[in-house]
Structures are given as C-alpha cells and as structure tokens.
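1. attaching a predicted model along with its sequence, questions to come.
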Amino acid sequence: MLIIKLTDSRETLDDIEKVCLYLTTHKELLPLINTEECHDISYILKPTFRADHNESEKKAHWEKVFNEFTLADNNGDEMRFYREKQTDALYFGTKKGFETLESINNDEPAIKSRFNS
C-alpha cells in the first residue's frame, strides 16, 4: 500500500509540468512510459511563447496522462494518479492506499467534532 500526495488542491500548469519533468528525469521510469504517454508528456513540457502557455492543450494532454499512466509496485499492484473529491488534491499510489486515505478522510469530520467540542 502506497499513496503520495502531490498537491493540496487542483493541480496548476506548473504542478503538471513538475510531475511530467519528474517522470522524464528519472532513468528508471523512462522505459515504463509508452509511446502515447511520451507524446503527451513531451507536449506538456514543450516550451511555448504563447501568452497562455498553451494551457488548455497541455491540460488536455495531462488528462490523458492522469487517466492512463500506470506503474506496478514490487508486489505487482498497479500505481496510478488519483484525485481526492473534496479538495481535488492530486495523489499517486495504489488503489488500496487511496482507499485507505479516503476512509480516513471520511472519518475526519467525526474525529474533528469530538476534539473540537
């Protein structure tokens, strides 16, 4: 079980570029990126002189990476990107890790109300 929080809220273009840069600068990850994901990541990282930095196009490519990019951990469990519903925070990890996080977050209001009363 693994879950890593990448952002506190909906990711910005800067956050997206940082994640993609991380994926491409770690040699051990490069062989795990398929051709289509490589194309999407390359587009996101491509410099532009446009005032809007091609934000809508880059975010469209990011959605594909968000939905399709997966890795397997040492146990063979799939790791992928997840988004928390309440805050739109971005996570990467296993399904079990994200489900555990969600269950903790669902219990959080009850925990807060007990200690804040």
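-> Noted; the coordinates are in hand. Numbering: from 1, shown residues only.
2. use CA for all of it now, contacts and neighbours both
-> Will do.
3. how long is stretch 42-61 end to end?
-> From the first residue to the last, stretch 42-61 extends over 9 Å; the measure is CA to CA, to the nearest Å.
4. how far away is residue 14 from residue 62?
-> Between residue 14 and residue 62 the distance is 12 Å, computed by CA to CA.
5. okay, these two: which has more neighbours?
-> Neighbours were tallied for residue 14 and for residue 62 using other CA atoms under 10 Å; the higher tally belongs to residue 62 (22 against 10).
6. same for the longest helix along the chain, what does it pack against?
-> If each helix of the chain is counted by residues according to DSSP state H, the longest one is helix 95-116. With contacts defined as 3 or more CA pairs under 8 Å, 6 or more residues apart in numbering; DSSP states H and E, the packing partners of helix 95-116 are strand 3-5, strand 78-83.
7. repeat that with 6 Å
-> Judged by 3 or more CA pairs under 6 Å, 6 or more residues apart in numbering; DSSP states H and E, helix 95-116 has no packing partners among the helices and strands.
8. below is an additional structure, to be compared with the one above:
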Amino acid sequence: MTLTCITSSSLKATISAISIFVALSLPGHAKDQNNMSEHDKNLVKVCEDIRADKKVGLRQKIKALRTTPITLIKDLKCNGMDPITFAELHESNRIVSYLNQHAKPSDLLSKK
C-alpha cells in the first residue's frame, strides 16, 4: 500500500509545498524515510493517524506542525484526497467527527 501526502503552497509559512511518496510495504521504506526531513515525516504521520483513526496522535501532529485543523482540511492531501474524504474512506469515524467540528461549511462544499 502506498501512502501519499501532498500539501499545497498555500499552507502557512511552517509548511512548504512538498510531495511525499512512502511505500509502507516495501523493504526500502526505512532507507526512504532516512532521506526525509522531520517535518516531512510528521506530514506522513498525519495521514497515517487519519487512516488509523488516532485522534490524539493527529492532534499532537497538528501541534508539532504548528498549524490548524482548518489548514489541514484545506491544504493536505492523503493519497490525493482531502483529509475528510480520506478518513471516510478508511472508516475513521473519530477523525471525521473531529475534522468536521473544525471545518466551515464553505470548506466542506469546496471539496465536492
């Protein structure tokens, strides 16, 4: 399974435009992660926490990245999907609920 985490350039100054491709099931995974910055690793972990329905882990990563849930909803892509759609696909109900609490109706409408 491949986990892709993409952010757009409109993220706040702490997050630059990046594209990360991590092959979780390949033996070279550890080698690939050694080449990533700590910031990039945290972005991948955000997508992993969303997939695993780990609300506490997600909140910790949001704080570590010095960003907000709203910014993630607007700009983060996990496997080419926005975080809410990605969470719904993986039946991460706690994450969907958490992100929906922070999302404005206009944010949700723009994703459709």
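-> That came through fine. Since the structure is predicted, the reported quantities are computational estimates derived from the model, not experimental observations.
9. care to give me the TM-score?
-> In this superposition the chains share a TM-score of 0.26, using TM-score structural alignment, normalised by the length of structure 2; 57 aligned residues with a CA RMSD of 4.7 Å.
10. that older thread, identify each buried residue in the longest helix of structure 1, please.
-> By neighbour count on 16 or more other CA atoms under 10 Å, the buried set for helix 95-116 of structure 1 is 95, 97, 98.
11. what is the nearest of those to residue 82 of structure 1?
-> Proximity of the buried residues of helix 95-116 of structure 1 to residue 82 of structure 1 was ranked by CA to CA; the top entry is residue 98 with 7.3 Å.
12. dump the residue contacts of the closest one.
-> The contact partners of residue 98 of structure 1, taken as CA atoms under 6 Å, 6 or more residues apart in numbering, number zero.
13. how near is it to residue 91 of structure 1?
-> In terms of CA to CA, residue 98 of structure 1 sits 8 Å off from residue 91 of structure 1.
14. about what we covered before: let me have the buried residues of helix 95-116 of structure 1 in a markdown table, extended by distance to residue 105 of structure 1.
-> Converted to a markdown table, those look like this (distance: CA to CA, whole Å):
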| residue | distance to residue 105 of structure 1 |
| --- | --- |
| 95 | 15 |
| 97 | 12 |
| 98 | 10 |
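15. out of those residues, which one sits closest to residue 106 of structure 1?
-> residue 98 (12.1 Å).
16. please identify the buried residues of the helix of greatest length in structure 2?
-> Secondary structure of structure 2 per DSSP H: the longest helix is helix 38-52. Buried residues in helix 38-52 of structure 2, counting neighbours by 16+ other CA under 10 Å, are found at 40-52.
17. show residues contacting that helix.
-> Residues outside helix 38-52 of structure 2 that contact it (CA under 6 Å, 6+ apart) are 5, 58, 78, 87, 90.
18. the third one reaches residue 7, doesn't it?
-> No - assessed by CA atoms under 6 Å, residue 78 of structure 2 is found out of contact with residue 7, at 8.9 Å.
19. tell me the SS of the closest residue to residue 81 of structure 1 other than its chain neighbours?
-> Of all residues not flanking residue 81 of structure 1 in the chain, residue 92 sits nearest, at 4.4 Å (CA to CA, 6 or more residues apart in numbering). The three-state assignment at residue 92 of structure 1 reads strand, by DSSP: H, G, I helix; E, B strand; the rest coil.
20. sounds good, over and out.
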